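Asks: Sequence first, predicted coordinates after that:
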Amino acid sequence: MPSKDEAPPQEIFFRLSGAGDSPWEIGRAQSAIIKLVEQGIFHGTVLDIGCGIGDNAIYIASHAKDVTLTAIDLVPKAIEVAHEKAQRVNVNIQFEVIDMLSDLSKTNLKQNSYDVILDAAIFHAFSNDDRLLYIKNLEYLIKPNGLYVQIVYSEKETREGGPRRIKKTDLEDLFSLKNGWAIESIEDSIYESRPGAPLSPNEWFPVGSENWSDWFVVGVNDVDIKSDGPSLRLKRWWSYFTDHRHKYIICKQNNFKGCSC
């Protein structure tokens, strides 16, 4: 199992994603995503980060109202499969091969363009240093008051193997109000995996089982924050789930850092 601040080797993703062998490719949208769609979370311009073979993205594009959806992944094969699946069901999604740790100004992703950004089980794949760059790139992409939704491997998962566990306190620090984020709620959820996938626990996580993850929602709604200058009115929220013992996070961007509140 990776150490507490270590990322899993990228070779895992390139070997398994889109090949029909990965435990995270279950052939349908995650139940947590379906629940979010039913709650009306996805709206406007939506970006699915680490979309894999596109099951979550296709479900959102098919069932959420009035969304324009872009889906990205690091692995070309996964994007190829996702594009073919979307074409078969006549769903319009813009698929791109993009590394979220790269210079996004050199990609087709536009700055401050997304109302909702989905990260379904990607955040726990980053090292401590890389996740800071990742959050910086989230801030580049999300609209002011935009919503960030995250499913992430939870510290509540006590079984051997799997990605690094992400502590609730880490999320509260990384996505704090002083860093331009606000946490609204934290809930438990299940992230489903496919039985029989060829990946050992020491390499990644136990397969063929439900793992706990946390669903994390963060936000501040219509809050006046006093500073040395004029007050600032913010709208923002976020959500957090646990499944596969994972965490699920939804955040809205604040654009106000360094407050003493």
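Replies: Everything's here; your move.
Asks: For the rest of this, base every contact and every neighbour count on C-alpha atoms.
Replies: Will do.
Asks: Isn't S113 up against I142?
Replies: Yes: contact between S113 and I142 holds when scored by Cα atoms under 8 Å: they sit 5.9 Å apart.
Asks: Is it correct that V217 falls within a strand?
Replies: Yes: under DSSP: H, G, I helix; E, B strand; the rest coil, V217 falls within a strand.
Asks: rewinding a little: of S113 and I142, who's got more company?
Replies: Just comparing S113 and I142: by other Cα atoms under 10 Å the higher neighbour count belongs to I142, 24 against 17.
Asks: got another, please set it beside the one above:
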Amino acid sequence: MTDANPRTEPSMVDFEQSYQDHTLLPGEAVLDRLPWEIGRPQPELVEFEKSGRVHGDVLDIGCGPGDSAIYLAARGYRVTGLDLSPTAVEKARMRAATERVSVSFAVADATELTGYEGRFDTVVSSALFHCLEPKQRRPHVDALVRVTRPGARLIQFTFAATDYSDAFAPYAIDENELRATFDTADWSINTLRPGNLTAVASETILASFAESGFRPELDDEGAMLLPIWVLEADRR
């Protein structure tokens, strides 16, 4: 890692507080939109759905304001969206009602998922895994095993460890950890490749990144494209 890159301190990230006051960390600038509130599904997820790799009952874990869940429900899937933040869940419910789609949203701990055993055929996990502390990851993966049926599919987008990932990722993940976690007796990896996560490019965030020497790629609409690992794994 470069010394010019200021590290995001994971213990300071409080997502419930972020949803309430639209700041990323205490004392930082108030944002019009949080970086992950893009108001639409991630393009990577759209491609997975178009190619027929989403099926059955769907869990959107770490659903946030509901971008993935609402998109999939509008496509005809039965979707449950779970998040630790009550404020995020309420926002998601309001959006679903406005868009007239049916999604079951609830507050839940991603390391437990009690009450959802054996329910899901597809799990969508967009920008959650890298928010978990190392000690939380195994309980989370164990919980995913409990709530999925044999043959279920996990579609997961996780910030990749790069020279500048400390500027935007609570815990950036490397390829070896993903292989060790999901090439197991419980999971079989189908896809593990680099990709991009679309994120809101506010002037405040771009200025902060520039100070650390990081200048993210932007798409045609001016959104940031941040490096991720795209993982597709099947439950054995």
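Replies: Ah, there it is. Note that this is a predicted model, so its numbers are computed, not measured.
Asks: Burial check on A73 of the second structure, number of neighbours?
Replies: Neighbourhood size, A73 of the second structure [other Cα under 10 Å]: 19.
Asks: M12 of the second structure and E133 of the second structure, how far apart?
Replies: Counting by Cα to Cα, to the nearest Å, the separation of M12 of the second structure from E133 of the second structure is 12 Å.
Asks: sorry, that was for L113 of the second structure
Replies: Distance, L113 of the second structure to E133 of the second structure, using Cα to Cα: 17 Å.
Asks: more neighbours, those two?
Replies: Remark: of L113 of the second structure and E133, L113 carries more neighbours, 19 against 13, as counted by other Cα under 10 Å.
Asks: surely that one meets A143?
Replies: Yes: using Cα under 8 Å, L113 of the second structure is in contact with A143, at 6.1 Å.
Asks: who's in contact with R233 of the first structure?
Replies: If you count contacts by Cα atoms under 8 Å, 6 or more residues apart in numbering, R233 of the first structure has them with D222, V223, D224, I225.
Asks: The second structure: matching residues for the host helix or strand of the first one?
Replies: What it means is D222 of the first structure. Under the criterion of DSSP states H and E, D222 of the first structure resides in strand 221-225. Under TM-score structural alignment, the alignment places strand 221-225 of the first structure onto no residue of the second structure.
Asks: how about the strands in the stretch 151-261 of the first structure?
Replies: 183-191, 211-218, 221-225, 232-235, 238-252 (DSSP state E, counting those that start in this stretch).
Asks: Format these as a markdown table; extra columns: distance to A86 of the first structure.
Replies: Shown next, in a markdown table, are the strands of the stretch 151-261 of the first structure (distance: least, Cα to Cα, whole Å):
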| stretch | distance to A86 of the first structure |
| --- | --- |
| strand 183-191 | 23 |
| strand 211-218 | 27 |
| strand 221-225 | 35 |
| strand 232-235 | 34 |
| strand 238-252 | 25 |
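Asks: Looking at the ones you listed, which is nearest to V67 of the first structure?
Replies: Each of these was scored for nearness to V67 of the first structure using Cα to Cα, and the closest is strand 238-252 (17.3 Å).
Asks: Could you list every helix and strand that the closest one packs against?
Replies: Where contact means 3 or more Cα pairs under 8 Å, 6 or more residues apart in numbering; DSSP states H and E, strand 238-252 of the first structure is packed against strand 142-153, strand 183-191, strand 211-218.
Asks: mind checking which of those strands is nearest V97 of the first structure?
Replies: The nearest among those, by Cα to Cα, is strand 142-153 at 18.6 Å.
Asks: What's the separation between the equivalent of R146 of the second structure over in the first structure and Q111 of the first structure?
Replies: By TM-score structural alignment, R146 of the second structure lines up with Y140 in the first structure. Distance, Y140 of the first structure to Q111 of the first structure, by Cα to Cα: 5 Å.
Asks: One more: E160 of the first structure?
Replies: Applying Cα to Cα, the value for E160 of the first structure to Q111 of the first structure is 40 Å.
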